[in-house]
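Undergrad: Give me a 3D structure for the following:
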Amino acid sequence: MYRLLNIELHKLKHSRSSKILIITYFVLLTSIALVAAIKFDIGPIKFHLAEMGIFNFPYVWHFNSYISAIFKLFLAIVIVSMMSNEYSNKTIKQNLIDGLSKKEFILSKFYTVILLSVVSTLFLFVVSLILGLIFSSYTEFSIIFSDLEYLLAFFIKLVGFFSFCLFLGILVKRSAFALGFLFVWQFIEGIMFGILRWKTNPDIASDIMRFFPLNAMSNLIKEPFTRLSAVQSVANQIGEKFNFDYAIHWYEIAIVMGWTALFIFLSYLLLKKRDL
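TA: This next block holds a predicted model:
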C-alpha cells in the first residue's frame, strides 16, 4: 500500500496544477472561519452569523460538513487530471512496463482517493473544533463530540464522489470531457427526478432517486439551514414548522459505499480490457 501510494504522491508532487488546486481547496475549507467575521447593523437590526449559533456544538459538525462538501470539485479536478495525465504522458503504459499490474495501478489511485478524503476530514474536524471552541455556547465534552457522524458522512461522500471521478477519468481519458460528463450526469438525474415526480408523486420519486449515485451522495448530508434555531424561531412566528429528517442513516451510507465499490470495479474492468 505504501509503495503504491508513494508513486501517486510523487506524481502529484511534480504536478503544478494539482498542487495549486489542492492548496486552493484547503484554503477554501479554512475560509469557513471567515463566516464568523460577517457582521453588520441596519438600524436596530444586528446581523452576526457567529452569534446566530452556526458554530454551536454539535450543529457546527453538520453545518461545516455540508458547506465543505461544496468545495470537493477542486479535488475532483485533481482526480480527473491525474488520470488524463496518465494517458497523455503515457505514464500508465510505463508503469505497467515497469512491473505494476493493472490491479495495483487502480489501487494506487484508490489509495490516493482515500488519503485525500482522510486528510480533508481531519482538516475539517480541526477547523470545526476550533470554531466551536471559540464561538459555541455549549462546551460540555458530551455535547462537543456528539453528532460526529456528519464527519463520517463527509468522508464517505468524498470517497464516493472521487471514485466516480476516477471512473470517468478512465472512461473518457480527457479531463475536460470527464468533468463535462459529470455535469451532464447531474443534469440527467435532475431530469429523471422531474419525470418521476410528474408520473408518480414526490415521495416515490425521492425514494427511487436515492439510489442514483450523485443523489445518493447528496442525501448523505442534508441541508442544515432549516435546523438552525434562529431559522426555526422565525418559522414558528409566521406559522411554519420544519419537520425534516437531518440524521445520517446507515442505508444511505451503504448505497454510497455500494456505488464506490462499483466505480472502482468498473475502473479496473475498463483498464483490464483496454488496449494501452
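Undergrad: CA only for contacts and neighbour counts going forward, please
TA: OK.
Undergrad: can you pull out the strands in the stretch 151-276 of the chain?
TA: In the stretch 151-276 of the chain, no strands are defined using DSSP state E, counting those that start in this stretch.
Undergrad: residues in contact with Arg227?
TA: By C-alpha atoms under 8 Å, 6 or more residues apart in numbering, the residues touching Arg227 are Phe242, Tyr246.
Undergrad: Neighbours of Phe242, how many?
TA: 11 (other C-alpha atoms under 10 Å).
Undergrad: Double-check it against Ser233; I have them as touching.
TA: No. Phe242 lies out of contact with Ser233 (C-alpha atoms under 8 Å); the separation is 10.3 Å.
Undergrad: contacting residues around stretch 45-63?
TA: With C-alpha under 8 Å, 6+ apart as the test, stretch 45-63 has contacts from 35-41, 125, 128, 131-132, 135-139, 143-148, 150-151, 221, 223-225, 228-230.
Undergrad: Following up with a second sequence; could you model it the same way so I can compare the two?
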Amino acid sequence: MKRLLNIELQKLWQNTSSKVLIITYFVLLSFIALLASVNFKIIGIDFRLADQGIFNFPYIWHFNTYIADTLKFFLALIVVSMMSNEYTYGTLKQNLIDGMSKKEFIQSKFLTVLVFALGSTLFIFFMSLILGYSFSSYTEASIVFSDLGYISSYFLKLTAFFSFCLFAGMLVKRSAFAIGFVFLWYIVEGLLFLLLRWMIIKDSVITNNIVQFFPLQSISSLIKEPVSRFQAYKAIENLNNGGIVTEKFYGTHWYEFAIAIFWTAFFIFMSYRILKKRDL
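TA: Okay, here's the model as predicted:
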C-alpha cells in the first residue's frame, strides 16, 4: 500500500495545478482563525465574533468542521483531475503495462482520497484545539472532548464525497465534464426533493426520510448546520417565538454513518467495475 500511495503522491506533487490547489486549500482552512479578529457593528454596537462563543468548547468542533466542509471542493477538483489526467496523459495505461493491476490502481486512488480526508481532518482538529484553548470559556477536558464526534463525521464526509468525485472522474474521464457531473447530481437530487415534497408525496417528514438515502444528501447530513445552535441565534428565536424554542438534534445518527459508508463503498466498487470493463 505504501508503494501505491507513493506513486500517487508523486504524480500529484509533480503536477503544478494540484500543488497549487492543495496549498490554497490549507491556506484557506487556516483563514477560519481570522474569524477570531472579525468585528461587526450592528445598531451602533461593536462586537467581535470570538467573544460571542463560536470558539467555545465543545461548540467549536461543530462550527469549524461545518465551515471547513464548504472548502472541500478545492480537493474535489484535485480528485477529479487526478483521475482524468490518467486518461489525458496515458499514465493509466503505462501503470498497467508496468505491472500494476486494475485493483491496485483503484486502491491507490482510494488511499489518496483517505490521505486528503485524514490530512484535512487532522488540520481542523489541531486548529480547533488551538483556537478553543485561546478563546473558549470552558477548558475542562470533559467539555473539550465532549463533541469530538464531529471530527469523525467530518472525516467520513470528506472520504465519501471524494469517493463520489473519484467515481465521477472515472465515469466521465474529462475533468471539466466530471466536475459538471458532480454539480448536475446536486441539481438532480434537489429537483427530486422538490418533486417528492410538493407534487408526489407532499409530506415533509416522509420526503426527508426518503431523500436521506440519496448519495449527496446522505453525505451532507453527516454535519448539520450549527448556526441555530449559536446562543445569539437562540436568543433571537426565543424572542420571535414568544419564549418557545424548538429542540433540534445536531449530532449524527448511527444509520447516517451507515448510509454514507455504503455510498463510499459503492462508488469505489463502481469505479473498479468501470475500469475493469473499459477498453483502454
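Undergrad: if we can go back for a sec, which of the contacts of stretch 45-63 of the first structure fall in strands?
TA: Lys39, Phe40, Asp41 (DSSP state E).
Undergrad: With His48 of the first structure as the reference, measure out to the last one.
TA: Read that as Asp41 of the first structure. Relative to His48 of the first structure, Asp41 of the first structure is positioned 8 Å away (C-alpha to C-alpha, to the nearest Å).
Undergrad: What count of nearby residues applies to Gly53 of the second structure?
TA: If we define neighbours as other C-alpha under 10 Å, then Gly53 of the second structure has 18 of them.
Undergrad: Equivalent analysis for Phe40 of the first structure, please.
TA: 11.
Undergrad: rewinding a little: pick out whichever of the ones in strands among the contacts of stretch 45-63 of the first structure sits closest to Ala216 of the first structure.
TA: Distance to Ala216 of the first structure, by C-alpha to C-alpha, is smallest for Lys39 among these, at 35.4 Å.
Undergrad: List the contacts of that closest one.
TA: Counting by C-alpha under 8 Å, 6+ apart, Lys39 of the first structure touches Lys46, Phe47, His48, Leu49.
Undergrad: ok, 10 Å please
TA: By C-alpha atoms under 10 Å, 6 or more residues apart in numbering, Lys39 of the first structure lies in contact with Lys46, Phe47, His48, Leu49, Ala50, Glu51.
Undergrad: can you check Asn64 of the second structure too?
TA: By C-alpha under 10 Å, 6+ apart, the contact list for Asn64 of the second structure reads 29, 32-33, 54-55, 124-125, 127-128, 150-151, 154, 226.
Undergrad: Is it located within a strand, as I assumed?
TA: No. Going by DSSP: H, G, I helix; E, B strand; the rest coil, the assignment for Asn64 of the second structure is helix, not a strand.
Undergrad: Filter the contacts of stretch 45-63 of the first structure down to just the ones in helices.
TA: Phe125, Ser128, Leu131, Gly132, Phe135, Ile143, Ile144, Tyr150, Leu151, Ser229, Ala230 (DSSP state H).
Undergrad: my guess is the fourth one contacts Ile144, does it?
TA: Yes. Shown here, Gly132 of the first structure and Ile144 form a contact pair, counting by C-alpha atoms under 10 Å, at 8.0 Å.
Undergrad: Can you pick out the residue with more neighbours from those two?
TA: Gly132 (24 against 20).
Undergrad: Looking only at stretch 86-98 of the first structure, what residues are buried by neighbour count?
TA: Glu86, Tyr87, Ile92, Asn95 (16 or more other C-alpha atoms under 10 Å).
Undergrad: Throw the residues you listed into JSON lines and include distance to Leu12 of the first structure, thanks.
TA: Output for the buried residues of stretch 86-98 of the first structure, formatted as JSON lines (distance: C-alpha to C-alpha, whole Å):
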{"residue": "Glu86", "distance to Leu12 of the first structure": "12"}
{"residue": "Tyr87", "distance to Leu12 of the first structure": "15"}
{"residue": "Ile92", "distance to Leu12 of the first structure": "14"}
{"residue": "Asn95", "distance to Leu12 of the first structure": "15"}
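Undergrad: Of all pairs in these, which one is the farthest apart?
TA: That would be Tyr87 and Asn95, which, of the buried residues of stretch 86-98 of the first structure, are the farthest apart (C-alpha to C-alpha) at 11.3 Å.
Undergrad: show me the contacts for the residue most central in space within the second structure.
TA: Centroid-nearest residue in the second structure: Leu158, 3.7 Å away (criterion: C-alpha atoms, centre = their mean). With contact set as C-alpha under 10 Å, 6+ apart, Leu158 of the second structure has these partners: 69, 72-73, 75-76, 113-114, 116-118, 120-121, 164, 219-220.
Undergrad: Which of the residues you listed sits closest to Thr207 of the second structure?
TA: Nearest to Thr207 of the second structure among the contacts of Leu158 of the second structure, counting by C-alpha to C-alpha, is Ser220 at 15.9 Å.
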